[in-house]
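>>> just the structure for this:
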Amino acid sequence: MRHLLALDLKDDPALIAQYEQHHRRIWPEIAQHLKRNGVTGMEIYRLGTRMTMVMDTDDAVYDAAAMAAAMESDPKVREWEELMWRFQAPTPWTPAGQKWMAMERIFDLSSQS
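All right, here's what the predicted structure looks like:
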């Protein structure tokens, strides 16, 4: 299944550059965490401070709640998430305490006649 999520970055060119540097080669533990929880592909795009994540998952393995629980129980994943909050900012539509928010699909060319 494909998921699209949105998140903002703090409006600071130096922080944005650092964030991008961290994503040129993520920590191996983070890649393992994602794969272990059914993430089969992930890309992040940026325009200004707005980011969009495209995440493909294996429906037989992926469970958002289980992945969130695994994030809380794994010290290295928690460390990564705390580091990322240094650069990230919630969108104006993000509930307090949350990060990446699912985007609503409003158009699909394949459904057009």
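>>> all contacts plus neighbour counts: C-alpha atoms, from now on.
Will do.
>>> which residue, neighbours along the chain excluded, lies closest to residue 80?
Nearest in space to residue 80, with sequence neighbours left out and distances taken as Cα to Cα, 6 or more residues apart in numbering, is residue 30 at 7.7 Å.
>>> so that neighbour lies in a strand, does it not?
No: counting by DSSP: H, G, I helix; E, B strand; the rest coil, residue 30 falls outside a strand, being helix.
>>> please provide the structure for the following sequence as well, for comparison with the first:
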Amino acid sequence: MKRYCLSVDLKNDEQLIAEYEQYHVKIWPEIEQSIRDAGITSMEIYRIENRLFMIMETSDDFSFERKAAMDAGNARVQEWEELMWQYQQSLPSAKKGEKWVLMKKIFDLNS
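Just a heads-up that it's a prediction; the model follows:
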């Protein structure tokens, strides 16, 4: 198993944040299936103010490149991503076109 932590910001608007959270009460079934098909075994998203923090646990063979290729060929995932981008905004340090940014682990109590 591998674990990844990522972050993205939401647009700082209470109504948009509420709508975004509502979409995540029960995500579209095709989105859940695409997540699982990519080898993601667990995913949680947390929010403080307008910053989101995602924890993903994956199978050992998971790769972001493979997930991106799968998503590119899935019209429903593309529709979801376009919809979510109406609520999200890149972190100030994100590269052009980058949404969720991989975070660097700096501490592990069990290491």
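>>> re the thing from before, ok, the residue nearest to residue 80 of structure 1 to residue 64 of structure 1 distance?
Relative to residue 64 of structure 1, residue 30 of structure 1 is positioned 16 Å away (Cα to Cα, to the nearest Å).
>>> who's more crowded, the two?
residue 30 (17 against 11; other Cα atoms under 10 Å).
>>> one step back: would you confirm that the residue nearest to residue 80 of structure 1 contacts residue 77?
Yes: counting by Cα atoms under 8 Å, residue 77 is a contact partner of residue 30 of structure 1 at 6.2 Å.
>>> got the residue ranges for the helices in structure 2?
Applying DSSP state H to structure 2 gives helices spanning 14-23, 29-37, 64-72, 75-85.
>>> with structure 1 superposed, average distance for the longest one?
It refers to helix 75-85 of structure 2. With both structures laid over each other, helix 75-85 of structure 2 and its partner residues in structure 1 are 0.2 Å apart on average (mean Cα distance after the TM-score superposition for structure 1).
>>> check which helices and strands that helix is in contact with.
helix 29-37, helix 64-72 (3 or more Cα pairs under 8 Å, 6 or more residues apart in numbering; DSSP states H and E).
>>> all good on my end, thank you.
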